[in-house]
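Trainee: here is the input, now give the coordinates:
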Amino acid sequence: MELFRQKLKAINLGNRDFAEDLRAQGTEVYHLEWEPPARGKKELIDILNLIEDDPEIEKANKIALEKYFNSQPVLVSIGIAREVIPGMDEDTLLHAGPPITWEKMSGPLRGAVIGALIYEGRANTPEEAEKLAKSGKIKFSPCHEHNAVGPMAGVISPSMPVFIVHNVTHGNYAYCTLNEGLGKVLRYGAFSDEVINRLRWMEKVLAPGLKKAIELSGGIDLKTIIAQALHMGDELHNRNKAGTSLFIRNIAPYLVKAGLPDSELVDILNFINSNDHFFLNLSMPAAKVMLDAAHNIPKSTLVTTMARNGTEFGIRVSGLGNRWFTGPAQMIKGLLFPGFKEEDCNPDIGDSAITETAGFGGFAMAAAIAIVQFVGGTPEDALNYSRKMYEITIAENRVFQIPIFGFRGTPTGIDIRKVLSKNILPQINTGIAHREAGIGQVGAGLVNPPWECFEKALLAWKEQYLGE
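Mentor: The predicted structure follows:
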């Protein structure tokens, strides 16, 4: 009877409206955010119950993660895209995200295609480039299907110089363009004369100089740089200040030894030094080459690709081969540059979510608390995002660490089972492109993949391995 003499306190599960009704009556309420596994979808719950502790899945995921953890990404050279990227030819343009046609492309991706065709000399005006893109003479293909990655629009054209990253443990390679900087750049869909001239300087001066220096160095260990940068306040997706600084320290002596003309040496060092995001285009292929080693492990539920083309978001799963599982690209919530508003923004775009897939980027925001000044939120938000990602991942990283968590390894190895059973979507921080072609970057923020990607992947896994 003592219980009934006490003041009533309530715990409310699920629907917040019930809690508000009780508060309106003066009752003290603790609201618990809760929903049933897999958002209450019985078919998904049945599959999850069936495979939750499946020893064959656990073994497959362990094999995949071991391949990832044992990978050693090394920057070995720079090459021309058509000469080094598998399946690349003069009529191919690679793009970020899952497969897409010109008709369905978003503004920034169309803008990057237009700019690439002008850069290649295939068109003289935006109108000519658009006509060529529509003609069927140009083949569009995802970067990820050619061992490559591209930030934002992700367009790689035949003449573009690309970093060559070698996984010396497993022998596979990954490729990525060189970073142009922020604002009005090709990867954000801009294609003005300024953009094209910068790309040509990168092709004629920056890339050859860096190529000589990289090859003189004997190769640059990217895994070590990423690990160090995490200790220095980067998360290696939207904050690359430390990574870029460490790269300059590694490459500068070899740039000097390369015997470049003084004016070119100064321009190259100034360009890299003025671009805090330069290392992004190295952290991405490093992540790609490690995750590709973990791909195609039968029965594995490990996510090895997350990528967006500005229209759709797509994932690929180790045990499901090269099939894409897609849903609509989501709108990004964050901080916009002065003069822009929400209706200017394009949905989520880019291959840079490969960093989160590999266990850094948005998963390591607790290591880069200052990033909230760029993407929005509070320092506590940054800590909580990383804490939450441990719930949907299989392991803690052996090399990449978060100092503020007592050097705990970053959450690594997204498991589609955990995403669905816990109703927690991966956390991504990213740039924001203007929805219209030709304008460029308008801000940065936070976003999650669509639920549908993981639901489709689980259903496909069940069909492939358990049958109907």
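
Trainee: only C-alpha atoms for contact and neighbour calcs from this point on.
Mentor: Will do.

Trainee: which residue ranges form the helices in the stretch 251-400 of the chain?
Mentor: With helices called from DSSP state H, counting those that start in this stretch, the stretch 251-400 of the chain shows them at 262-273, 280-293, 354-357, 372-375, 379-389.

Trainee: would you list these in CSV and tack on mean neighbour count and distance to L182?
Mentor: Listed next are the helices of the stretch 251-400 of the chain as CSV, based on neighbours: other C-alpha atoms under 10 Å; distance: least, C-alpha to C-alpha, whole Å:
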stretch, mean neighbour count, distance to L182
helix 262-273, 15, 12
helix 280-293, 28, 12
helix 354-357, 28, 18
helix 372-375, 20, 13
helix 379-389, 18, 23
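
Trainee: right, and those - which one's nearest T27?
Mentor: Ranking those by proximity to T27 (C-alpha to C-alpha) places helix 379-389 first, at 29.1 Å.

Trainee: is it true that Q401 lies in a helix?
Mentor: No: checked against DSSP: H, G, I helix; E, B strand; the rest coil, Q401 lies outside a helix; its state is strand.

Trainee: quick one: it and G359, what's the gap?
Mentor: 10 Å (C-alpha to C-alpha, to the nearest Å).

Trainee: what residues are shared contacts of the two?
Mentor: T410 (C-alpha atoms under 8 Å, 6 or more residues apart in numbering).

Trainee: quick one: residues contacting I100.
Mentor: If you count contacts by C-alpha under 8 Å, 6+ apart, I100 has them with F140, S141, N309.

Trainee: how about a cut-off of 10 Å?
Mentor: With contacts defined as C-alpha atoms under 10 Å, 6 or more residues apart in numbering, the neighbours of I100 are S106, F140, S141, P142, N309, G310, T311, E312.

Trainee: out of the residues you listed, which comes closest to G189?
Mentor: Nearest to G189, judged by C-alpha to C-alpha, of the contacts of I100 is S106 at 9.6 Å.

Trainee: could the helices of the stretch 251-400 of the chain go into CSV alongside distance to L48?
Mentor: Shown next, in CSV, are the helices of the stretch 251-400 of the chain (distance: least, C-alpha to C-alpha, whole Å):
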stretch, distance to L48
helix 262-273, 48
helix 280-293, 24
helix 354-357, 22
helix 372-375, 34
helix 379-389, 19
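
Trainee: nearest to Y173, out of these?
Mentor: helix 280-293 (6.0 Å).

Trainee: which residues touch the spatially most central residue of the chain?
Mentor: What sits nearest the mean C-alpha location of the chain, by C-alpha atoms, centre = their mean, is A353, with 1.3 Å. Contacts for A353 (C-alpha under 10 Å, 6+ apart) come out as 97, 149, 151-152, 237, 284, 287, 305-308, 360-362, 426-430, 449.

Trainee: just the buried ones from the contacts of I100?
Mentor: S106, F140, S141, P142, N309, G310, T311, E312 (16 or more other C-alpha atoms under 10 Å).

Trainee: turn those residues into TSV, including distance to L186.
Mentor: Supplementary listing: those in TSV, determined by distance: C-alpha to C-alpha, whole Å:
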residue	distance to L186
S106	14
F140	16
S141	17
P142	17
N309	14
G310	14
T311	18
E312	20
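
Trainee: to compare with the earlier structure, here is another sequence to fold:
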Amino acid sequence: MEISKNILNEDLKIINIGTSTFKKDMDLQNVEAVQYDWRPPAGGNIELVNALDFLNDKEEVEKANQETIKIIKEAHAFLVDVDQAVNVIPGMHDKLILHSGPPIKWENMCGPVRGAIIGALMYEGLAETPEEAEELAGSGEIEFAPAHEHDAVGPMAGIISPSMPVHVIENRTHGNKAYCTVNEGLGKVLRFGANSKEVIDRLKWIEQTFAPVLKKALSLSDGIDLKSITSQALHMGDECHNRNKASTSLFYREIIDYLLQTDSDTEELREVIRFIKENEHYFLNLSMPSCKSALDAAHGVKYSTVVTAMARNGVEFGIKVSGLDKDQWFTAPANFVKGMFFPGYSEDDAAPDLGDSTITETMGIGGFAMGASPAIVQFVGGEVQDAINYSEQMYEVTAGENSNYSIPALNFRGGAYGIDIRKVIETNILPVINTGMAHKEAGVGQIGAGIVHPPVACFEKAITEFVNVYEEDSNE
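Mentor: Below you'll find the model as predicted:
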């Protein structure tokens, strides 16, 4: 009783758990209170709670996750070549078009992807007009497949056709390679579904002028160290997804001397140098396959619950998990990006989340490293503290910290990496992604940028399948 009297005579120190309504009432009465946002693990879903119990009790899972993130961290990507897709991408052939995200049929594709495929078919000389290209695409004669299933990645629509030059990235630690097209720059571009003569002419210039010069330059080098550039760029204000100013500048510094050593025509060489110099997003198409090469090497670790791919096709969002089949996608309808729109556009104009560039977040950069990139909030919205908060929050859903990609604003703490499907389900925290927004109609282009999260159903499906697979394994 004496204790109760003392409590009533003292200032209350209130912690409100759950709904914030009570906290708001305290605020109205000028009573200091701390809000603790809590929800039951797995949202209270008993099946998912049982799945967590099964996985969290298994020592093999934790060991496997540590092995997986060790592989990711030790990966070392170099740009070693540029060549036509048909010459280097496994399984590529004359009638194959690769796209971003999980598998999808032509009739279900969103506007920007359909527009980009139409442009690619005209670029390849398989059709002369958009109408002919559209008819061909729907005829069944053309094969479509995710770039991810051919060791490749592509931004936004993600289209890779046979003749397109691709960067060849070698993970020298583990011996595997990954591929990505050359970034076209801004404006009317194929990756947003544009397919006008201007777009096709630029792609032809990249194929016939830019790529041969870059190929000569790379042949003089021992490869360009992309891991080192990424690490430095994070200390210079980039997050290597939507902000690539520092990384592109660092790449420019590395490649320029080799370009100048080539026997290229002077005017062509000036055009090539200018193209890289004036395209601040050039490094994105190096960052993405660099991440892809690391994560592919880490796929196939038995018992690992670490995510090795996140990708979207403008209709569905899909993830892959290291400890499950490499060809197995866990998908759900893609969300819409929330953020800042360019003048004249609104949410009604936007396509759902689109592109393979979420491979950067899967690696632990991009949205996960926004704390290193305060200027990114001017592009995606919010405040600098929001960017730092996102980076800090991601430690709660990941298996480790990558000291190779440290964040200055967090006292050079290694960035969060190794998304763990168990922790996503247990904490109800979804990975954060910063990204551009595409107009829902082909060819209009980018209409804004912002923040988006994967649909939770992807992780729910993955963890359910994980338990099904490993319960059977335990019973054998």
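
Trainee: so who does the alignment partner in the first structure of H299 of the second structure touch?
Mentor: Matched by TM-score structural alignment, H299 of the second structure corresponds to H295 in the first structure. H295 of the first structure is in contact with 64-65, 67-68, 302-305, 316-322, counting by C-alpha under 10 Å, 6+ apart.

Trainee: and if you look at V113 of the second structure?
Mentor: Counting by C-alpha under 10 Å, 6+ apart, V113 of the second structure touches 99-100, 106, 119, 156-159, 190-194, 313-314, 354-355, 440-443.

Trainee: what does L286 of the second structure align to in the first structure?
Mentor: Counting by TM-score structural alignment, L286 of the second structure lines up with L282 in the first structure.

Trainee: for whatever residue of the first structure lines up with T362 of the second structure, list the residues it contacts.
Mentor: Mapped onto the first structure by TM-score structural alignment, T362 of the second structure lines up with T357. Counting by C-alpha under 10 Å, 6+ apart, T357 of the first structure makes contact with 287-288, 291, 302-307, 315, 363, 393, 411-414, 426-428.

Trainee: and if you look at R316 of the first structure?
Mentor: Counted by C-alpha under 10 Å, 6+ apart, R316 of the first structure has contacts 98, 144, 295-296, 301-307, 322-326, 453-454, 457.

Trainee: let's see it at 6 Å
Mentor: Counting by C-alpha atoms under 6 Å, 6 or more residues apart in numbering, R316 of the first structure touches V303, T304, T305, W324.

Trainee: which residue in the second structure aligns with it?
Mentor: Going residue by residue (TM-score structural alignment), R316 of the first structure aligns to K320.

Trainee: check the gap between that match and I419 of the second structure for me.
Mentor: Taken as C-alpha to C-alpha, the span from K320 of the second structure to I419 of the second structure is 11 Å.

Trainee: joint contacts of those two?
Mentor: In contact with both K320 of the second structure and I419: V307, using C-alpha under 6 Å, 6+ apart.

Trainee: corresponding residues in the second structure for stretch 190-198 of the first structure?
Mentor: Under TM-score structural alignment, the match for stretch 190-198 of the first structure is residues 194-202.

Trainee: and E472 of the second structure, how many residues sit next to it?
Mentor: Other residues lying near E472 of the second structure total 9 when counted by other C-alpha atoms under 10 Å.

Trainee: just say helix, strand or coil for it.
Mentor: Secondary structure, three-state DSSP: E472 of the second structure is helix.

Trainee: quick one: residues contacting the counterpart of W34 of the first structure in the second structure.
Mentor: By TM-score structural alignment, W34 of the first structure lines up with W38 in the second structure. The neighbours of W38 of the second structure, taking C-alpha under 6 Å, 6+ apart as the test, are G18.

Trainee: same thing but 7 Å
Mentor: By C-alpha atoms under 7 Å, 6 or more residues apart in numbering, W38 of the second structure lies in contact with I17, G18.

Trainee: confirm that it sits in a helix.
Mentor: No: under three-state DSSP, W38 of the second structure sits outside any helix and is assigned coil.

Trainee: distance of it from T19 of the second structure?
Mentor: For W38 of the second structure, the distance to T19 of the second structure - C-alpha to C-alpha - is 8 Å.

Trainee: now do I421 of the second structure
Mentor: 26 Å.

Trainee: who's more crowded, those two?
Mentor: Shown here are I421 of the second structure and T19; by other C-alpha under 10 Å, I421 has more neighbours (24 against 13).

Trainee: and that one, what's its match in the first structure?
Mentor: For I421 of the second structure, the aligned position in the first structure is occupied by I416, per TM-score structural alignment.

Trainee: over to E62 of the second structure?
Mentor: Using TM-score structural alignment, the partner of E62 of the second structure in the first structure is E58.

Trainee: taking helix 280-293 as reference, get the angle to the helix or strand harbouring that match.
Mentor: E58 of the first structure belongs to helix 55-69 when assigned by DSSP states H and E. Counting by axes from the mean of the first three to the mean of the last three C-alpha atoms, to 10 degrees, helix 55-69 of the first structure lies at 140 degrees to helix 280-293.

Trainee: does anything pack onto helix 55-69 of the first structure? Which helices or strands?
Mentor: In terms of contacts (3 or more C-alpha pairs under 7 Å, 6 or more residues apart in numbering; DSSP states H and E), helix 55-69 of the first structure is packed against helix 280-293.

Trainee: what's the offset of the helix it packs on from the middle of its chain?
Mentor: Distance of helix 280-293 of the first structure from the chain centroid (C-alpha atoms, centre = their mean, to the nearest Å) equals 10 Å.

Trainee: who touches it?
Mentor: 67-68, 71, 73, 148-149, 165, 167, 170, 172-179, 222, 236-237, 240, 304, 352, 354-355, 358.

Trainee: over to stretch 400-417 of the first structure?
Mentor: Taking C-alpha under 7 Å, 6+ apart as the rule, stretch 400-417 of the first structure contacts 48, 227, 230-231, 301-303, 357-360, 363-364, 366-367, 389-390, 392-399, 454, 458.

Trainee: corresponding residues in the second structure for the helix or strand containing C176 of the first structure?
Mentor: Secondary structure assignment for C176 of the first structure, by DSSP H and E: strand 173-177. Aligning strand 173-177 of the first structure against the second structure (TM-score structural alignment) gives residues 177-181.

Trainee: distance check, the residue opposite S406 of the second structure in the first structure once aligned against R408 of the first structure.
Mentor: In the first structure, the residue paired with S406 of the second structure is Q401, using TM-score structural alignment. The gap separating Q401 of the first structure from R408 of the first structure is 5 Å, by C-alpha to C-alpha.

Trainee: those two: which is more packed in?
Mentor: Neighbour count, other C-alpha under 10 Å: between Q401 of the first structure and R408, Q401 has more, with 26 against 15.
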